[in-house]
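A.B. asks: next come a sequence and a model predicted from it.
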Amino acid sequence: MKNILITGAGTGLGESLAVQYSAEGNHVYLVGRRLETLEQVEKHIKDAGEKATSIVCDITDHREVQSTIQSLLKSTTIDILINNAGTGCFGPLNSYSNEEIDQVLATNVKGTINLTRSVMPRFIEQGEGQIMNIISTAGLRGKKNESVYVSSKFAVRGFTESLIKELEGTNIKATAVYMGGMDTPFWDETDHITDRSRLKSPDEVAKLIIEQNTGQAEIFIDR
């Protein structure tokens, strides 16, 4: 059994990863901003006889992340950190508000860095662990009307590739995961994707990630 901490675990891919990893006998720690959605996922997992714990945390706030992780690590350990939480804004560059830009960069980039920094000392102490960063194909190439979102994902790609080099020779692994858009609530408040029926389901993507994950540097679901 592994202890797996997943951010953005209340909906979408995070929820699917939590459900599927728990079905393999792992204890999943569900991190997000909204207790209600986390508890719904937790209940679903526990009703299936598996283990889950909900943790409310604003991942953009480093002090809150540090406090939350330190409190958690007093009673358990973490084997895999999955930085999945993300947000986006879409449209021409000049259509974005300052608040939208700040939120995308704070969630996607700072959130990933905050969680990784907070967990890393324990991984070093344990001598092993895995950081899995959900990046998407937006971290591979530029896309029309996605300039800020793509920028954030390129940043996470660079962060992950740098971690891989930093952790060479250790049993701590960093993995970048690349996949296309999924049919999730991520798109509910934008018309950027007009035909969601062509997108993979988060359950399908989660299954492929889990099947392929061996601690390697990169997982490609889509390119």
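C.D. replies: It's in.

A.B. asks: C-alpha from now on. contacts and neighbour counts both.
C.D. replies: Fine.

A.B. asks: so who does the residue nearest the centre of the chain touch?
C.D. replies: The residue lying closest to the centre of the chain (CA atoms, centre = their mean) is residue 84, at 1.0 Å. Applying CA atoms under 8 Å, 6 or more residues apart in numbering to residue 84 gives the contacts 6, 7, 8, 9, 13, 14, 133, 134.

A.B. asks: so who does the last one touch?
C.D. replies: Contact analysis of residue 134 by CA under 8 Å, 6+ apart lists 82, 83, 84, 176, 177, 178.

A.B. asks: for residue 128, see how far away the residue of the chain positioned farthest from its centre is.
C.D. replies: Here the centre of the chain is the reference, and by CA atoms, centre = their mean the most remote residue is residue 94, at 27.9 Å. Distance from residue 94 to residue 128, counting by CA to CA, to the nearest Å: 44 Å.

A.B. asks: ok, second structure coming up, stack it against the first:
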Amino acid sequence: MNIAGKVVVVTGASSGIGAQTARALAQRGAVPVLMARSRDKLERLAAEIGGCGVYRLDVQDTAEVNRVFAEVFAEYGRIDVLVNNAGFGVFERFLDAPLEQFEEMMDVNYMGIVRCTKAVLPAMVKSGSGHIVNIASMAGKIGSAKSSGYSATKHAVLGLTNSLRQELAGTGVRLSAVNPGPIDTPFFERADPTGNYVKNISWFMLKPERVAEAIIRAVEKEKAEIDLPFIAGIGTKLYSLFPRLLDKTAQRMLNKK
């Protein structure tokens, strides 16, 4: 798919990789449609890059999701690409984390994707074209201490993406998962308020520009899955083959929280 001229909805677009993806889309001539809970931040971003649609959206609210996407279809006539990026994480030990924290992360990170996908998919299937990119995580492939709740949501995202890709075979609708490692974004303001994790893995953190480029590449090249960084992708493949053998190594490398 040539992204130029395409109507691309990006959820969680007010900051981080969502905002950077919007910038990169605009630079390539696409029509970014920005969605997030903070309308003020979206409007500032839209003023920066120009030519954007702005919609306040809480992906936890089913009625609001359906209403907002209906407004986008009414305004633009179609949605060519959906980038399901809205999400958050909190790194805390399982025994210390309240149940509500698990519920909220699953509702936003996983059910948010389900709600948004259901809002666009019927029209995509009817038109015989479209692309949905789900932002998962390397945490969805290898779990680590203090990320049981977050990793579980990203496991769910990958399971949904892989299953739906098979269901949609032959319809013309594409499904991609982008699995980044840690990214230098405001995500960690909530996930790691002490700053200890960021300090420990700062050398390994991805720049949001790199992840945004991967998201666009997934669409343009019709990639089913992209792992970032490349070396981490190799690690997850080895871990899937020899999980118990590599457990101790994974613990040393990943338990930095």
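C.D. replies: Looks like it arrived, so ask away. Remember, it's a predicted structure, so these values are computed and weren't measured experimentally.

A.B. asks: most widely separated two among the contacts of residue 84 of the first structure?
C.D. replies: 9 and 133 (13.6 Å; CA to CA).

A.B. asks: mind checking the SS state of residue 5 of the first structure?
C.D. replies: When classified by DSSP: H, G, I helix; E, B strand; the rest coil, residue 5 of the first structure comes out as strand.

A.B. asks: translate it into the numbering of the second structure.
C.D. replies: Alignment note (TM-score structural alignment): residue 5 of the first structure maps to residue 9 of the second structure.

A.B. asks: ok, residue 9 and residue 133 of the first structure, which is more surrounded?
C.D. replies: Between residue 9 of the first structure and residue 133, residue 9 has the larger neighbour count (other CA atoms under 10 Å), namely 31 against 24.

A.B. asks: what sits against the more buried one?
C.D. replies: 15, 17, 18, 30, 31, 32, 38, 41, 84, 85.

A.B. asks: residue 70 of the first structure: which of these is nearest?
C.D. replies: Nearest member of these to residue 70 of the first structure, counting by CA to CA, is residue 31, at 14.2 Å.

A.B. asks: next, work out how far apart the closest one and residue 125 of the first structure are.
C.D. replies: The value you get for residue 31 of the first structure to residue 125 of the first structure, if CA to CA is used, is 23 Å.

A.B. asks: how close does the strand of greatest length in the second structure sit to the first structure?
C.D. replies: For the second structure, the longest strand by residue count, based on DSSP state E, is strand 173-180. Compared with the first structure after the fit, strand 173-180 of the second structure shows a mean deviation of 0.6 Å (mean CA distance after the TM-score superposition for the first structure).

A.B. asks: after that strand comes which helix or strand?
C.D. replies: Once strand 173-180 of the second structure ends, the next helix or strand along the chain (criterion: DSSP states H and E) is helix 187-191.

A.B. asks: centre of the chain to that following helix, how far?
C.D. replies: Its chain's average C-alpha position is 15 Å from that of helix 187-191 of the second structure, according to CA atoms, centre = their mean, to the nearest Å.

A.B. asks: buried ones in that helix?
C.D. replies: Neighbour counts over helix 187-191 of the second structure (16 or more other CA atoms under 10 Å) mark 187, 188, 191 as buried.
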